[in-house]
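# here is my input; please provide its structure:
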Amino acid sequence: MTSAIRHTRIAVLSDTHGLLRPEVIAKIQGVDHILHAGDVGNADFLDQLSAIAPVTAIRGNIDVHSPCADLPATEMVEIAGVTFYLVHSVADLDISPTAAGVRVVISGHSHKPGHDTRNGVLYLNPGSVGPRRFKLPIAMAFVMISEGNITVEPIEFDA
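Take a look at the predicted model:
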């Protein structure tokens, strides 16, 4: 008897800045977990996201006067055997990911989507799904974990 391979799909968001787009909600249906890398802007969004999947969220530099101010500045979470570290600005990274056993560092702040691997650690900025900033895309990402392998699927929305 062959057992099915378990695939874990994680939605990675950042910089909603008080705008939770309906197309984002539609896109993330069915995910296993949601990671939000700060600048939430409206704590009610976290309840909406929690209705879809478990949420791990941190505060960003705008989350200072609302219930979002109570979110942690950083967070480490293990999902499907992979350790993630969330920090709003990668410039504020306060650990050695390699020494801490972190495989994926999630950040936001710049609104500029991108990912690369350094010293065996994946660094992912999903971009911003909030209000458009400059000419940067409205963007998020999915991280897929399958048998310990990690892949990233960047997503851009027309605005």
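# CA atoms for contacts and neighbours, from now on please.
OK.
# you'd agree residue 25 is in a strand?
No. Assessed with DSSP: H, G, I helix; E, B strand; the rest coil, residue 25 is helix; it does not lie in a strand.
# what's the strand or helix carrying residue 99 in contact with?
When elements are assigned from DSSP states H and E, residue 99 belongs to helix 97-100. With contacts defined as C-alpha atoms under 8 Å, 6 or more residues apart in numbering, helix 97-100 is touched by 85, 103, 105, 119-121.
# would you do the same for the sequence below? I want to compare the two.
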Amino acid sequence: MKMLIVSDNHGWDSILTDLKRRYKGKVDAMIHCGDSEMTAEDPAVDGYTIVRGNCDSEDQFPNDLLESVEDCRVFVTHGHRYNIKMTLTNLAMKAKETGADFVFFGHSHTAGAEMADGVLYLNPGSISLPRGRREKTYAIVDVKKSKIAVRFFDERHHEVEALSCTFSR
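Prediction:
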């Protein structure tokens, strides 16, 4: 199973369209972690499982989502309501409460992934306004029976190898 995770495009609609074109039929889910600054009717967000970020005014986007993708439980949030810039503790409590296998979030614009207590926490970074690195990033999570590969890519779809990692499942 493969999932595309993107966040914080802040109105840059053509990158979302480009990602859909590139990955249609190649991933099982396209997830947006908020701050799209778009409406639910915008064609660029069509096909994405999307949550509301602190810069979004669209009230049709939920604050949080718990989705099943194949045999995995995926919790998606923007992160601002969980104070993710200070700690992942609140997200860890939510992951335990919901039984999530994966927690995807944005908000900090900082790309990274870590495994804790069997849960993968992933921030794809910002596809438009990165912090901590110069690359504008999104992520592809490839889940196999015994491993999870996380690959980060820039807006030109070149892998950012320094961020990519693999975890045992």
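# if we can go back for a sec, could you give me the buried positions within the helix holding residue 99 of the first structure?
residue 97 (16 or more other C-alpha atoms under 10 Å).
# and for stretch 139-146 of the first structure?
139-145.
# where in the second structure does that stretch fall?
Matched against the second structure by TM-score structural alignment, stretch 139-146 of the first structure falls on residues 137-144.
# surely residue 37 of the first structure touches residue 13?
Yes. Under the criterion of C-alpha atoms under 8 Å, residue 37 of the first structure makes contact with residue 13 at 6.3 Å.
# tell me which of these two has more neighbours.
residue 37 (33 against 29; other C-alpha atoms under 10 Å).
# trace the more buried one over to the second structure, please.
Checking TM-score structural alignment: residue 37 of the first structure goes with residue 33.
# wait, that match touches residue 75, no?
No. With contact defined as C-alpha under 8 Å, residue 33 of the second structure does not count as touching residue 75 (10.1 Å).
# thinking again about what came up before, save the buried residues of stretch 139-146 of the first structure as TSV, and put in distance to residue 90 of the first structure too.
Output for these, formatted as TSV (distance: C-alpha to C-alpha, whole Å):
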residue	distance to residue 90 of the first structure
139	18
140	17
141	17
142	19
143	18
144	21
145	22
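# so which residues of the second structure form helices?
13-23, 89-98 (DSSP state H).
# which residues touch the match of residue 37 of the first structure?
So residue 33 of the second structure contacts 5-8, 50-53, 76-78, 104-106 (C-alpha under 8 Å, 6+ apart).
# please produce CSV containing these, extended by distance to residue 43 of the second structure.
Below are these laid out as CSV (distance: C-alpha to C-alpha, whole Å):
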residue, distance to residue 43 of the second structure
5, 18
6, 16
7, 17
8, 17
50, 13
51, 16
52, 17
53, 18
76, 21
77, 21
78, 21
104, 23
105, 22
106, 21
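# ok, residue 102 of the second structure - how many residues close by?
So residue 102 of the second structure, with other C-alpha under 10 Å, has 21 neighbours.
# so for residue 128 of the second structure, what's the nearest residue that isn't a sequence neighbour?
Counting by C-alpha to C-alpha, 6 or more residues apart in numbering, residue 9 is the residue found nearest to residue 128 of the second structure once chain neighbours are left out, at 5.0 Å.
# any idea what the one you found aligns with in the first structure?
By TM-score structural alignment, residue 9 of the second structure lines up with residue 16.
# I'd assumed residue 136 was in contact with residue 114 of the first structure.
No. Using C-alpha under 8 Å, residue 114 of the first structure is not in contact with residue 136, being 11.6 Å away.
# neighbour count winner among those two?
Between residue 114 of the first structure and residue 136, counted using other C-alpha under 10 Å, the more crowded position is residue 114 (16 against 13).
# quick one: the more buried one from residue 155 of the first structure, how far?
For residue 114 of the first structure, the distance to residue 155 of the first structure (C-alpha to C-alpha, to the nearest Å) stands at 11 Å.
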